[in-house]
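> My questions concern the predicted model and sequence given below.
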Amino acid sequence: MHRHLGKVVAGAAIAVTATAVMVGVTLPSDASGQEKGAAAGREGGPQGSTAEQSQSGRPQPAVVESAPAQGKKGTGRDPLTGDEMKRAEQLALTRGFRDSSENVTGGKGPQQLATDLAELSPEEAAEAAPPRRAEVSYYDYKGDSYVTKTVDLDSGKVVETDTQHGVQPPPTRDEAREAARLLIADKLGDGLKRDYKDATGRALTGPDQLTVTGFVYRVDEENAGPAALADCGTHRCIRLFTKVVNGQWIDTRQMVIDLSARTVHRLG
């Protein structure tokens, strides 16, 4: 097969070069400069909804939305049921939070990351019927913040909101797909597109043609990184492992996509 680097790269011995290279590799467990999250400061309590504006510009009375139905409930430390997850997510995404935040594509509303059963205090854990709370986590691209909302599933209330900066949890599938889309559209994605064409005979036009996995990339005291990526860690930056669907791996590990700034950079 023709190689755009002028040499065949076999097995896991990968030559790091200026373009993407098709290789047969096993997906590594760590692809980031530093892949970790550290606790930061806490802010405020639950965020309420904001008043709508009328055509005259005067605020209208806020509309209080009723809590979604309980649905099927778990007990004790049972995993959250589908109904509980849906209820928690609806309660956590208040109108004010939705209107003031942005997702990975720049659309209204935060990027949802995960919904998990909240931990109990030792006193609560000893109770015969401990409370059921869910933690719904988001990344708000508008403020580059990691937001966790704790929902009491019995009362239907958000009981705590934790906002942190500089914390970068693993990216979701949607974030990895958006990173791939940005890479494909950028000039630095030309090598990826050429190698995809070599592997399949078809043009690469979008992320649906690839299997992608994203890993956080951050710059800190342990990983200096190039000057162009100095904001990574504060910004949400990821590296990608890309694979032709049902086909070969294409090495794009030298590329870093800053999802916050929507820019693409090359390491080295």
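That came through, no problem.
> make it CA atoms for all contacts and neighbour counts henceforth
OK.
> Now residue 265: closest residue in space that isn't a chain neighbour?
residue 256 (5.2 Å; Cα to Cα, 6 or more residues apart in numbering).
> Number of residues surrounding that neighbour?
25 (other Cα atoms under 10 Å).
> got the contact list for residue 73?
Counting by Cα atoms under 8 Å, 6 or more residues apart in numbering, residue 73 touches 80, 81, 83, 84.
> next up, a second structure to put side by side with the first:
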Amino acid sequence: MRHLMHRHLGKAVAGAAVALTGTAAMVAITLPSDAGATGGTDPRSRPAAAAPGRDQGPPPPGVVEKAPAEGQRGRGRDPLTDDELRRAQDLALPPTRRGAAADVTGRPGPERLTTDLAELTPAETGLADPPRRALVSFYDYKSDSYLTKTVNLTTSKVESTDTQHGVQPPPSRAEAVEAARLLIAAPLGSGLRQDYRDATGRDLTGPDPLSVTGFVYRGRAEGDAPGALGDCGEHRCIRLFTKVKNGRWIDTRRFVIDLSARTVARLG
């Protein structure tokens, strides 16, 4: 039996039908067939008449300007350039130290999360050419720790390192994909696999056909966390928004994937 309910999924979508099948729910999202089309009964939607005596043919194609060349080093508060991003990550994590940590798949080296332009100190805000710094963050699955390093791109030195436990920043795309891989392979993933087959007629054997976005689950900090879910918060645990690429949403939010322990549990 299918039960229908309505949810708001964004300003562009007035509502979505959620059909519960198995242990997951597929959401079919459709927009009005005439959305964005010209015409209709509103006079404002009608194309303006051409001026008398003018050619009414199609307008000339637009001109796209080339993006300016990106230098190796930005200035002031410019966003980090691609070269600065690479340098910051290499300086923050030299190859000789990568074996001491592990990423989300267990390979040597911590999981890269973000690399952002760091704030200036009060004494540097008035300088014509202040130093460029990057704040680089990682998650180490070997020690379940959140690492942040401040890298001075002007001097090519790591100025500070901070290690915290029990801090869970938003997951990276790679972590969300790995969580989907674990869910698909788990016995609790049977509902997801069935819903995908119902939607596409194909078997789901890996995360590639899905669009997934992860959000952190902090265990007892969010309420009752029975059994192994009590480790979440110290462990890296996430839940997923899941969608068939170019297709339906499948509701997998009740499942918690513990990326540290590589296990799957269900809320409620």
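Perfect, I can see it now. Being a predicted model, the structure only gives us computed values, none of them experimental.
> By neighbours, which of the contacts of residue 73 of structure 1 wins?
residue 84 (24 neighbours).
> ok, average deviation of the host helix or strand of that residue from structure 2?
Following DSSP states H and E, one finds residue 84 of structure 1 within helix 82-92. Compared with structure 2 after the fit, helix 82-92 of structure 1 shows a mean deviation of 0.8 Å (mean Cα distance after the TM-score superposition for structure 1).
> Quick one: the residues in structure 2 that that helix pairs up with.
Helix 82-92 of structure 1 corresponds to residues 82-92 in structure 2, going by TM-score structural alignment.
> Give me the distance between residue 27 of structure 2 and residue 219 of structure 2.
Distance, residue 27 of structure 2 to residue 219 of structure 2, by Cα to Cα, to the nearest Å: 27 Å.
> Oops, could you answer that again for residue 102 of structure 2 instead?
Distance, residue 102 of structure 2 to residue 219 of structure 2, by Cα to Cα: 23 Å.
> the more surrounded of the two?
Using other Cα under 10 Å as the criterion, residue 102 of structure 2 and residue 219 rank with residue 219 on top: 22 against 19.
> In contact with the more buried one, which residues?
225, 229, 230, 231, 232, 233.
> Roughly how far does the closest residue to the last one other than its chain neighbours sit from residue 237 of structure 2?
In this structure, residue 233 of structure 2 finds its nearest non-sequential neighbour in residue 218, 4.2 Å apart by Cα to Cα, 6+ apart. In this view, residue 218 of structure 2 and residue 237 of structure 2 are 7 Å apart by Cα to Cα.
> Which one's more surrounded, these two?
Under the criterion of other Cα under 10 Å, the comparison of residue 218 of structure 2 against residue 237 puts residue 237 first, with 28 against 22.
> what's near enough to touch that one?
Applying Cα under 8 Å, 6+ apart, the residues contacting residue 237 of structure 2 are 216, 217, 218, 256, 257, 258, 259, 260.
> change it to 10 Å
Listed by Cα atoms under 10 Å, 6 or more residues apart in numbering, the contact partners of residue 237 of structure 2 are 168, 171, 175, 179, 214-219, 229, 231, 256-264.
> Filter those residues down to just the buried residues.
168, 171, 175, 179, 214-219, 229, 231, 256-260, 263-264 (16 or more other Cα atoms under 10 Å).
> Show me the residues you listed that map onto strands.
Mapping those onto strands (DSSP state E) picks out 214, 215, 216, 256, 257, 258, 263, 264.
> Among the contacts of residue 73 of structure 1, which one sits closest to residue 252 of structure 1?
Closest approach to residue 252 of structure 1 among those (Cα to Cα): residue 80, at 36.8 Å.
> Would you check how far apart the closest one and residue 132 of structure 1 are?
Distance, residue 80 of structure 1 to residue 132 of structure 1, by Cα to Cα: 9 Å.
> what do you get for residue 227 of structure 1?
In terms of Cα to Cα, residue 227 of structure 1 sits 46 Å off from residue 132 of structure 1.
> More neighbours: which of those two?
residue 132 (22 against 8).
> What are the neighbouring residues in contact with the residue lying closest to that one once chain neighbours are set aside?
The shortest distance from residue 132 of structure 1 to any non-neighbouring residue, by Cα to Cα, 6+ apart, is to residue 153 (5.8 Å). For residue 153 of structure 1, the contacting residues are 67, 70, 73, 84, 85, 87, 88, 91, 131, 132, 133, 134, by Cα under 10 Å, 6+ apart.
> if we can go back for a sec, using CSV, lay out the ones in strands among the buried ones among the contacts of residue 237 of structure 2 together with distance to residue 247 of structure 2.
CSV is the format used below for these (distance: Cα to Cα, whole Å):
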residue, distance to residue 247 of structure 2
214, 18
215, 21
216, 25
256, 23
257, 23
258, 27
263, 27
264, 25
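> so what sits against both of residue 80 and residue 132 of structure 1?
Joint contacts of residue 80 of structure 1 and residue 132 (Cα under 10 Å, 6+ apart) are 73, 74, 117, 118.
> which ones among those are found in helices?
With DSSP state H as the criterion, helices contain none of these.
> Could you single out the nearest of those residues to residue 203 of structure 1?
Nearest to residue 203 of structure 1 among those, with distances taken as Cα to Cα, is residue 117, at 43.5 Å.
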